[in-house]
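Q: Give the three-dimensional model of this entry:
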Amino acid sequence: MVQATQFRGSASGKAIQTSAELPDIKPDEVLLKVTDSGLCGSDLHFLNLSLVLGHEGVGIVEQIGSACSRLKVGDRVGWGLVNSTCDTCDMCISGRDAYCHNIKMYGTEGFDTQGSICSHAVRKEQWLFKVPDSMPSADAAPLMCGGGTVWVPLVEQCKTYERVGIVGIGGLGHLAIQFAAKMGCDVVVFSSTEDKRDEALKLGANEFYATKGVSDYANLGVAKPIDRLLITSSAKFNLGLFYPVLARNASIIPLSVDSGDLTAPYMPTVVNGNSIVGSCISSRYPQNKMIDFAARHKIHSIVERYPMTLEGVTQALDRLQSGKMRYRGLISWN
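A: Got it, this is the predicted structure:
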């Protein structure tokens, strides 16, 4: 039995520190010593629940179950939202297991101990990903959710010769810019103000446009129409704002987590043949390819570091809630 230190949400919406004895691992499970956890914007949705926070983990394998075959003790691995899938439904056998009908994932009933802001965790080997030796944990942790979220639409929807627009430079956006640029896309960034222009260009953007105060985006002066538009910002707006700068048959891909409805103009969508495409978290196959690509191309996560203490976790969450995090929080034991 392992006594784990855990940082959980609570009814007050504040993080609390607890201790729990983890059960013995099952044959297909792995015991992990957590070293780092990324902090994702969607973590804020779980603050009022009594579950272990975080879902962008990196840790060291301490024990493996008898049925495990891919990992060994001492391996450094990462994990995200998903803990297990059935491997038998149409989604699983076609490589789209993130859409499994029987998916078990962070935040769902019965999985209150599956977080990453803790000292130890038990996970299914099935959804653990080896982290390359060349990749620092500070880069790896945000890739476990944020990286996979932007990677899938880029590789599935965007061709290397297309103009890819990225709305927002934050936890998702700064990764999307790097991936798209390394893929060879013509990267165009939209942000509310000029503050992040230089950083966007350094990350790989070819063009930058500030949108605050502009009511008609036809006046932004965009050089050529955008083929694919990834919306990484958490701000809600009528998608029609961007229609003046989109190419015919353009795709709009919203990626942030929110409730409510998407709003778009009906006839311009139909006449222009535009598509609004939903994209879930990454399945296992593209996730592994993303990690390899990021290591080879030196994709870096821009993080703010916090210690894995109650004070550190609280500071990180407060910073994230204030909207001032740049761009991903990293909570570490070291």
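Q: Every contact and neighbour count from this point should use C-alpha atoms.
A: Noted.
Q: hang on, Q3 in a helix?
A: No: using DSSP: H, G, I helix; E, B strand; the rest coil, the assignment for Q3 is strand, not a helix.
Q: Could you also give me the structure for this second sequence? I'd like to compare it with the first:
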Amino acid sequence: MDGETRTYLAGTPSGALERQTATIELGALEVLIRITHSGVCGTDAHDRTASCGLGHEGVGVIHRMECISGYRQYCHKSVGQKYGAEDHGTFCDYAIRHQDFVNPIPDGLPSKYAAPLVCAGITVYEALQAAEVKSSDRVGVVGLGGLGHIALLYAKAMGCDVSVFSASEKKWEDALALGANEFHVLNTTGKASEPLDVYSKVNVLLLCGGAITDYGILLPLLARRARVVPVIIQTKDITVPYMPFILPGMKIIFSLGATRENEQNALKFADRHKIRPWIQEYPMTVDGLNSAFAGLDDGSMRYRAVLSKELGNEFSV
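A: Presented below is the predicted three-dimensional model:
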């Protein structure tokens, strides 16, 4: 495949999706992966007008690699660190990645379930580790969507009781089916006429839903010395009531992505505890990706979209 054409799906300024091609050579410290599945993340929907290749939750089979002996300093292709390499996403036939950014998928974890875990899964796993969660903790999850439902699965597998807080009462049955111990409707606008009646205060609260700007609405949910971990990206500033957070010893911990160690641990943990995200599968085609985006846009997705070449594709394999 060195120097040969690769095909991928890209966004355009109008938001329409296009099949595009590129020629990229395999570098000394890179691996060539034949993509079989790719999750569709909310950031892919945001980037569909950015004129770039889409997808970052790719799973596949290693097709070729270089410098497998480990003596990379003697490799005839060694040119030092490679900067500015084009990345055409994972909605594609083949993807090239640096060896340090590729993680093995455990044998017992099917690829279609692994795809959402290589972004959403490792993100919530890292957040739980950053909060130093213990099995005796009660974990709260705000927002039962693509990110929040995986946070619930991981926290339950860690032995925690989990309370789900959602703006939609319709999510109640899903929350219980996923293993939640409690479910509450939370008005994140802060305009609720009555205080939220929470049976059990939470020790760790993961913010996995929409933007929350006033952290004062979280206070009724929190036990003393609780840890709040935002795991969403928002552009709006937040307001934190100073003394109500200081006096009970609250902590706000910011967590983004995951360490390489936790990336691998998150996948191993999911394999060991049979964590299976709720997914909807689509063919890896323009129509398939448009359908997945439509489900994300109208809120009907339950709960992660996965493009699968097993259902059809527009690429030569």
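Q: What is the burial count for E156 of structure 1?
A: Other residues near E156 of structure 1 come to 10 when the count uses other C-alpha atoms under 10 Å.
Q: Distance-wise, check it relative to G278 of structure 1.
A: 12 Å (C-alpha to C-alpha, to the nearest Å).
Q: what ranges do the helices span in the stretch 101-250 of structure 1?
A: 137-142, 148-157, 173-183, 197-203 (DSSP state H, counting those that start in this stretch).
Q: Tell me the counterpart of S14 of structure 2 in structure 1.
A: When structure 1 is aligned by TM-score structural alignment, the residue opposite S14 of structure 2 is S12.
Q: The closest residue to its match other than its chain neighbours sits in which helix or strand?
A: In space, and not counting its chain neighbours, S12 of structure 1 is closest to N48: 6.3 Å by C-alpha to C-alpha, 6 or more residues apart in numbering. Under the criterion DSSP states H and E, no helix or strand holds N48 of structure 1.
Q: Number of residues surrounding N48 of structure 1?
A: N48 of structure 1 has 15 nearby residues by other C-alpha under 10 Å.
Q: what does T18 of structure 1 give?
A: Neighbours around T18 of structure 1, by other C-alpha under 10 Å: 13.
Q: Which helix or which strand is home to it?
A: Per DSSP H and E: strand 16-22 holds T18 of structure 1.
Q: list the buried ones in that strand?
A: Of all the residues in strand 16-22 of structure 1, those buried under the rule 16 or more other C-alpha atoms under 10 Å are I16.
Q: Give me the mean deviation of that strand from structure 2.
A: Following superposition, strand 16-22 of structure 1 is found to deviate from structure 2 by 1.6 Å on average (mean C-alpha distance after the TM-score superposition for structure 1).
Q: Which residues does that strand contact?
A: Around strand 16-22 of structure 1, the neighbours that count as contacts under C-alpha atoms under 8 Å, 6 or more residues apart in numbering are 1-10, 121-122, 310.
Q: Now for D297 of structure 2: which residues touch it?
A: Contacts for D297 of structure 2 (C-alpha under 8 Å, 6+ apart) come out as none.
Q: Do I have it right that N274 of structure 1 meets P244?
A: No: the criterion here is C-alpha atoms under 8 Å, and N274 of structure 1 misses it with P244 at 12.0 Å.
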